[in-house]
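Trainee: Have a look at this prediction, sequence included:
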Amino acid sequence: MTRLADLRKSYERAELSEDASHADPLQQFAQWLGEAIAAQVPEPNAMTLATVDSSLRPSTRVVLIKGCDEQGITWFTNHDSRKGRELAANPWAALQFHWVELERVVRIEGRVDKVSDAESDAYFASRPLDSRIGAWASPQSQVIASRAVLVANAARYGARFLLHPPRPPHWGGYRLHPDCWEFWQGRKSRLHDRLRYRLGSDRQWIRERLAP
């Protein structure tokens, strides 16, 4: 059996320089996300969301990005879930994308708020029918007796709403407004490239290199 301490990988695919990167982190992210999609890496839209509860206990989970623009990074979920409760108690969070095949990581930090009801309604209506029923069927993050509870709930709500389930009142979108971005590119000899963008007092982005 291979010892975990003996696992090694040499990162040699690409580099990240100040001259070749965008001055605006949103443009840099859009470029990297586009390259991850073009490279057909598994689930390039998957991101780890880190939140902290009122007792300062952190937790993470993987969610899917559903929007990215000047307003921020958007995803949708159950407001009554653990992450929803934690964001209600502490609206600061961090996101991380890890595109292993490209040897790249993007970290994003900022304040989170809920998107408008209209935006949540529009996205919910675009989801497949089984996903819309699932949003009603799953009491997310709550203890349940067995999977049979979910199956029964799905059947009950399917029969109730048929082809037109409305958006549940406990389900909707969140948007993180970045004030810090970090782009990490793996490099040989562990001399990785790390560029951080932080929002200055004048609301302009400051780009700086961090030691790996």
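Mentor: Okay, I see it.
Trainee: going forward, measure contacts between C-alpha atoms and count neighbours the same way
Mentor: Fine.
Trainee: what about Ala88, helix or strand, and which?
Mentor: helix 82-89 (DSSP states H and E).
Trainee: buried stuff in that helix?
Mentor: Going by neighbour count (16 or more other CA atoms under 10 Å), the buried part of helix 82-89 is 82-88.
Trainee: From the residues you listed, pick the one nearest Ile73.
Mentor: Leu87 (14.8 Å; CA to CA).
Trainee: Verify the contact between that closest one and Ser54 for me.
Mentor: No - between Leu87 and Ser54 there is no contact, the gap being 9.3 Å when judged by CA atoms under 8 Å.
Trainee: what does the helix holding Ala88 rub up against?
Mentor: The set of residues that contact helix 82-89 without belonging to it, under CA atoms under 8 Å, 6 or more residues apart in numbering, is 51-54, 77-79, 93, 112, 140-141.
Trainee: In strands, which of the residues you listed fall?
Mentor: Assignment to strands by DSSP state E places the following of those there: 51-52, 77-78, 93, 112.
Trainee: what about the strands in the protein?
Mentor: 46-52, 58-64, 67-69, 72-78, 92-99, 104-114, 171-185, 193-199, 205-209.
Trainee: Reformat these as JSON lines; add distance to Arg13.
Mentor: What follows is the strands of the chain, written out as JSON lines (distance: least, CA to CA, whole Å):
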{"stretch": "strand 46-52", "distance to Arg13": "21"}
{"stretch": "strand 58-64", "distance to Arg13": "26"}
{"stretch": "strand 67-69", "distance to Arg13": "26"}
{"stretch": "strand 72-78", "distance to Arg13": "27"}
{"stretch": "strand 92-99", "distance to Arg13": "12"}
{"stretch": "strand 104-114", "distance to Arg13": "10"}
{"stretch": "strand 171-185", "distance to Arg13": "9"}
{"stretch": "strand 193-199", "distance to Arg13": "12"}
{"stretch": "strand 205-209", "distance to Arg13": "19"}
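Trainee: Included below, for side-by-side comparison, is a second structure:
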Amino acid sequence: MERDRSAIAQTDPFALFEEWFQQARESEPNDPNAMALATATPEGAPSVRMVLLKDRSPDGFTFYTNAQSRKGEEIRANMQAALLFHWKSLRRQIRIEGPLSEVSAEEADAYFHSRPRDSQIGSAASDQSRPLPDRQTYLDRIEELARLYPEGDVPRPAHWTGFRLRPRRIEFWLDRPNRLHDRRLFQRVDPHADWADTLLYP
């Protein structure tokens, strides 16, 4: 790697994301698809948590959640978000920002029913982010659903859905010696326009 030039290619950012993501799948010990999802409260305060990327394409980056959870309510109130992938094994990170859209019911059904049966039951039984009097209450709900649906898929709750972030900004960050890090920002306002890119000071 030459010190006097960027190691982050000027290329299609989705192709570059895919290259880095595949390398992370080979090097990260757990969940290379884990990403921080940042939203905002109704008062404008930041709110962040880890979620899992479940699909990616030039259309955007997709994750699934309970829309009645805190994150779901924040998303529905303000359909914008930011994502952060940090792959410690590679000493790289990617920041992604843009508007959100909800996936179709068909997409949500397909993903929900691709999950292990126990995960379907666990999600259907959960009032995510709501106060829980004791853990046994949740376990009792799980047991009741398992009895109600002894085999096959569990119906997807209407409030369990997915969201897709269509990026307007994608920033790639690469660790380099002496904290002379490498950063390249890709951005576009119009989703049909070409990406513009620039290096950033570390």
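Mentor: Alright, I've got the coordinates. As the structure is a prediction and not an experimental result, all values here were calculated from the model.
Trainee: Fetch the TM-score of the aligned pair.
Mentor: The pair, once superposed, lands on a TM-score of 0.93 when counted by TM-score structural alignment, normalised by the length of the second structure; 200 aligned residues with a CA RMSD of 1.9 Å.
Trainee: before we move on, back to that, can you tell me which of the buried residues of helix 82-89 of the first structure comes closest to Gly34 of the first structure?
Mentor: Of all the buried residues of helix 82-89 of the first structure, the one with the least separation from Gly34 of the first structure (CA to CA) is Lys83, at 27.5 Å.
Trainee: Which residue in the second structure aligns with the closest one?
Mentor: Using TM-score structural alignment, the equivalent of Lys83 of the first structure in the second structure is Lys71.
Trainee: what does stretch 129-138 of the first structure correspond to over in the second structure?
Mentor: Going by TM-score structural alignment: stretch 129-138 of the first structure matches residues 117-126.
Trainee: Please list the outside residues in contact with that stretch.
Mentor: Outside of stretch 117-126 of the second structure, the residues that reach it under the criterion CA under 8 Å, 6+ apart are 66, 112-113, 138, 141-142, 145-146, 152-154, 156-157.
Trainee: Now, of those, which are buried?
Mentor: Among the contacts of stretch 117-126 of the second structure, the ones that count as buried (16+ other CA under 10 Å) are 66, 112-113, 138, 141-142, 145-146, 153-154, 156.
Trainee: will you turn these into CSV that also has distance to Glu26 of the second structure?
Mentor: Compiled in CSV, those are given as follows (distance: CA to CA, whole Å):
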residue, distance to Glu26 of the second structure
Asn66, 30
Phe112, 26
His113, 27
Tyr138, 36
Arg141, 38
Ile142, 35
Leu145, 37
Ala146, 36
Asp153, 32
Val154, 33
Arg156, 32
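Trainee: Show me the one in the ones in strands among the contacts of helix 82-89 of the first structure that has more neighbours than the rest.
Mentor: Within those, most neighbours by other CA atoms under 10 Å means Thr51, with 24 neighbours.
Trainee: Now which residue in the second structure aligns to it?
Mentor: Aligned counterpart of Thr51 of the first structure in the second structure: Thr39 (TM-score structural alignment).
Trainee: and the gap between that match and Tyr138 of the second structure?
Mentor: Spatial separation of Thr39 of the second structure from Tyr138 of the second structure under the definition CA to CA, to the nearest Å is 27 Å.
Trainee: Closest to the mean position in the second structure, which residue would that be?
Mentor: With distances taken as CA atoms, centre = their mean, the second structure has Leu53 as the residue nearest its mean C-alpha position (4.2 Å).
Trainee: sorry, back to before: closest to Gln23 of the second structure out of the contacts of stretch 117-126 of the second structure?
Mentor: Nearest to Gln23 of the second structure among these, counting by CA to CA, is Phe112 at 27.1 Å.
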